[in-house]
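Student: Okay, structure incoming, though there's no sequence with it:
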C-alpha cells in the first residue's frame, strides 16, 4: 500500500468543501487531477470514502474514520516542515473554534496578547455554537475549541477555563415593570417575564437555563436568536429580559440602553471550557498556545 500525503491532502480538502471541484480550486489543481487522486486513494483502501448525492460528496463512516488520521498526519508534516524550513514558528496557522461570546469578546484580546509575546501568529477562527464547536474539535476541523457550556461530545479533553459572570438585563422601561422601586425582583416576578434566548445547542442558552430554571422552574420564551449580540439589542428594544455574560452587555449598560435587573437570586455565573481531542498529538506550537490560554485565564481571575 502506498498512500501519499498528497492524496490525504486532497481527501481532506474534498471532505471540507464537499466536492472535487471546490477542493481543486482550494488546492490550485485541476478537477480531473483531484478526482483521480481521490479515486486512487479509495482503490488503495478498497473502501468508498464518500456517499455521492448528486454533485455533492458526503463523508461516510469510512471517510470519517480516515479524516481523523489524515488531518493528524498533515498537521504533523506541517510542524516538521516549519521546524526545518527556517520559517519563524509564528507562521504556524492555528485552527481555532470558539462559541459566539468567546469568539467576539474574549478571543481577539487573547490572540493579540499572545502575538505580542510570541510574534505574529496566524489564526483561522471559526465561530459557532457550543455543540458545533465541540463537534468540530472531535472531527479535527479545528485543533482547539473554546466553549461556553458543558461538552456532550465523547473523546475530548475538557478543562475549565474562565468563570464568566452572568447578569439579567432589561430595557429601562421593562425593568421598572418587573419590580417596585424599593425591592429587587423575586423569582415569582421573574417567572412572569418573557425571556430572549439563544437556539438549542448554544452554551449561552444552556447557561441561562441552568442558572434560572432551578429558581424560576420555567422560562417563557419571548424570542429565539442565533447570537447574543442580537439578543441584547432585542432586549434593549423592550422585547423581553435576557440573561447574558456581563462582557456582552457592558457597552449597552454604560450607554443606558440596558439596565441590570436587581433580584433576590444568588450571583449567577457559568464556566467556559477549553477543549482538544484526546486522539490529537499536540505540536509544540499548540502546547505553547494552550499554556498561554491557561495563564491568561489565571491573570483574568486575579484581576477580577
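Tutor: Noted; the coordinates are in hand. Source: prediction; values computed, not measured.

Student: rest of the way, CA atoms for contacts and neighbours
Tutor: Fine.

Student: Just give the number of residues close to residue 96.
Tutor: 21 (other CA atoms under 10 Å).

Student: hey, where'd the helices end up in the stretch 1-150 of the chain?
Tutor: 5-17, 20-27, 31-45, 61-84, 100-105, 107-118, 130-138 (DSSP state H, counting those that start in this stretch).

Student: Need the winner for burial among the ones you listed.
Tutor: helix 130-138 (a mean of 24; mean count of other CA atoms under 10 Å).

Student: for it, packing partners?
Tutor: strand 93-99, strand 144-147, strand 268-277 (3 or more CA pairs under 8 Å, 6 or more residues apart in numbering; DSSP states H and E).

Student: was I right about residue 293 contacting residue 110?
Tutor: Yes. Judged on CA atoms under 8 Å, residue 293 makes contact with residue 110 at a distance of 7.4 Å.

Student: Not counting its neighbours along the chain, what's nearest residue 122?
Tutor: residue 93 (4.8 Å; CA to CA, 6 or more residues apart in numbering).

Student: Can you tell me how far the one you found is from residue 123?
Tutor: 6 Å (CA to CA, to the nearest Å).

Student: just checking, residue 274 touches residue 137?
Tutor: No. Using CA under 8 Å, residue 274 makes no contact with residue 137, being 10.7 Å away.

Student: list residues touching both of these two?
Tutor: Common contact partners of residue 274 and residue 137 (CA atoms under 8 Å, 6 or more residues apart in numbering): 144, 145.

Student: Mind jotting down where the strands sit in the stretch 101-250 of the chain?
Tutor: Here the stretch 101-250 of the chain has its strands, by DSSP state E, counting those that start in this stretch, at 122-128, 144-147, 156-170, 194-198, 220-225, 242-245.

Student: In terms of secondary structure, what does the fourth one contact?
Tutor: Contact partners of strand 194-198 among helices and strands, from 3+ CA pairs under 8 Å, 6+ apart: helix 203-216, strand 220-225, helix 228-236, strand 242-245.

Student: Comparison target below:
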C-alpha cells in the first residue's frame, strides 16, 4: 500500500554542476564556446565532404557521418545544459528526458559502428590495396552506413522502450547535467534489473563486436606495416591510421563507464563531459589537422571564399 501511495514523477530537476553564480557564468561561457566550435567544426567537415567530389570515398563518407553524429550528440545535450545554468527550476519533462537519451544513444551507437567500419577501411587500404575498390566499394560503404543507422535506431528504441516501463517515485532530482541512463536507474522505484540485463544483452555485444573489429584490423595493419621495406611506406601507413586510432582510443576509453557497477555514480559527470562534449569537439580537429587532403581542400575553399569576398567588395 505504501508503494501505491507514492506519486509518480513526470518531471525531473537536473542538478548539474554548481549553484555558485560566478562559476555558473564561467562554465556557461566555456561550454557555449565549445558548443559553437563543435558545431562549426563538425558541420563544416560534413559540408566540405559533401561539396568536394574528391572526398566521395568510403573513408570520408564514414568520416562525414561520424561528424554528423557528433553534431547530433552535442545538439541533444548542450543546449539544455546551457539553459539550465540560468534557469530557476532546471526542470526537464519525462518526454524530453527520453528524447535526450534516444538521440545520445543513437549518436554513440552509430559512432561505434562507424569507427569499426573506418578501421576495416584502413585495413583493406593498407593490407590489400590492389583489391580496395572491390572489397570497399562505394555501394558497400553506403550499405554499411545505412545498416549502422538502422541498427543504432533499433538499439536506442529498445532502451527507450524498457525505460518507459520504469516508475520514478523516489526523487525527481537527477544528479547530472542531462538524462543519462544510469542516474535514471538509481531514481527508479521499479527494479531496473531487466533494463540492466538489456545493456548486457544488446549494448555489450555491440561494443565487443566493434572493439574486436578495430583491434583485429589494426593488428593486421601492424603486421603488414612491419613487413614493409620502405621507411617512407611505413611512415605513410602510420600517418594514415594515426588520427583514426587516436579517436578510437579516446572514444572507447570513455565507454568503459558502462562496465563499472551501476551503483557507482561518482564518475558520471566527468566521464559524461568527455564523451558528450569533449570528443565531439576533438574529432573534426583530429581528422582535419592530421589529414593533408582535408587540410589542402579546406585551404582551397577558404582561398576561394576570400577571392569571392574581395570581388564582391570591389563591385560595391
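Tutor: Cool, the structure landed. None of these values were measured; they are calculated from a predicted model.

Student: What value does the TM-score take for this pair?
Tutor: The TM-score (TM-score structural alignment, normalised by the length of structure 1) is 0.24; 119 aligned residues with a CA RMSD of 6.1 Å.

Student: about what we covered before: closest to residue 298 of structure 1 out of the strands of the stretch 101-250 of structure 1?
Tutor: Comparison of the strands of the stretch 101-250 of structure 1 against residue 298 of structure 1 by CA to CA identifies strand 156-170 as nearest, at 8.1 Å.

Student: how big is the angle separating the closest one from helix 130-138?
Tutor: Orientation check (axes from the mean of the first three to the mean of the last three CA atoms, to 10 degrees): strand 156-170 of structure 1 against helix 130-138 gives 160 degrees.

Student: helices or strands next to strand 156-170 of structure 1 in the packing?
Tutor: For strand 156-170 of structure 1, the packing partners by 3+ CA pairs under 8 Å, 6+ apart come out as helix 228-236, strand 242-245, helix 246-254, strand 259-260, strand 268-277, helix 284-303.

Student: now, of these, which is deepest in the fold?
Tutor: On a mean-neighbour basis (criterion: mean count of other CA under 10 Å), the most buried of these is strand 242-245, at a mean of 27.

Student: what helix or strand does residue 12 of structure 2 sit in?
Tutor: Element membership for residue 12 of structure 2, per DSSP states H and E: strand 11-14.

Student: List the buried residues of the helix or strand following that strand.
Tutor: Next along the chain after strand 11-14 of structure 2, taking DSSP H and E as the criterion, comes helix 21-51. Applying a neighbour-count criterion of 16 or more other CA atoms under 10 Å, the buried positions in helix 21-51 of structure 2 are 24, 27-28, 31-32, 34-35, 37-39, 41-46, 48-49.

Student: quick one, which of the strands of the stretch 101-250 of structure 1 is nearest to residue 64 of structure 1?
Tutor: strand 156-170 (16.3 Å).

Student: any idea of the angle that closest one forms with strand 194-198?
Tutor: Angle of strand 156-170 of structure 1 versus strand 194-198, following the same axes, to 10 degrees, is 150 degrees.

Student: Flag every buried residue along strand 156-170 of structure 1.
Tutor: Neighbour-count burial for strand 156-170 of structure 1 flags 156, 158, 160, 161, 162, 164, 166, 167, 168, 169, 170 (criterion: 16+ other CA under 10 Å).

Student: I'd say the last one and residue 231 touch.
Tutor: No. With contact defined as CA under 8 Å, residue 170 of structure 1 does not count as touching residue 231 (10.7 Å).

Student: Mutual contacts of the two, please.
Tutor: With CA under 8 Å, 6+ apart as the test, residue 170 of structure 1 and residue 231 both reach residue 242.

Student: For the residue nearest the centre of structure 1, list the residues it contacts.
Tutor: Central residue of structure 1 (CA atoms, centre = their mean): residue 98, 2.4 Å from the mean position. Listed by CA under 8 Å, 6+ apart, the contact set of residue 98 of structure 1 reads 107, 125, 126, 127, 128, 129, 130, 133, 145, 146, 147.

Student: ok, of those residues, which one's closest to residue 59 of structure 1?
Tutor: When the contacts of residue 98 of structure 1 are ranked by distance to residue 59 of structure 1 (CA to CA), residue 133 comes first, at 18.5 Å.

Student: so what's the closest one closest to, chain neighbours aside?
Tutor: Per CA to CA, 6+ apart, closest to residue 133 of structure 1 is residue 97, 5.6 Å.

Student: what about the one you found, how many neighbours?
Tutor: 29.

Student: how much space between it and residue 136 of structure 1?
Tutor: Shown here: residue 97 of structure 1 relative to residue 136 of structure 1, a distance of 7 Å by CA to CA.

Student: And the strands of the stretch 101-250 of structure 1: which comes nearest residue 253 of structure 1?
Tutor: The closest of the strands of the stretch 101-250 of structure 1 to residue 253 of structure 1 is strand 156-170. By CA to CA, the value is 8.6 Å.

Student: what angle separates that closest one from helix 246-254?
Tutor: Using the same axes, to 10 degrees: strand 156-170 of structure 1 against helix 246-254 is 20 degrees.

Student: quick one: strand 156-170 of structure 1 to helix 228-236, angle?
Tutor: Using the same axes, to 10 degrees: strand 156-170 of structure 1 against helix 228-236 is 20 degrees.

Student: for strand 156-170 of structure 1, the distance to its chain's centre please.
Tutor: Put simply, strand 156-170 of structure 1 sits 13 Å off its chain's centre (CA atoms, centre = their mean, to the nearest Å).

Student: Over to stretch 8-25 of structure 1?
Tutor: With CA atoms, centre = their mean, you get 23 Å for stretch 8-25 of structure 1.
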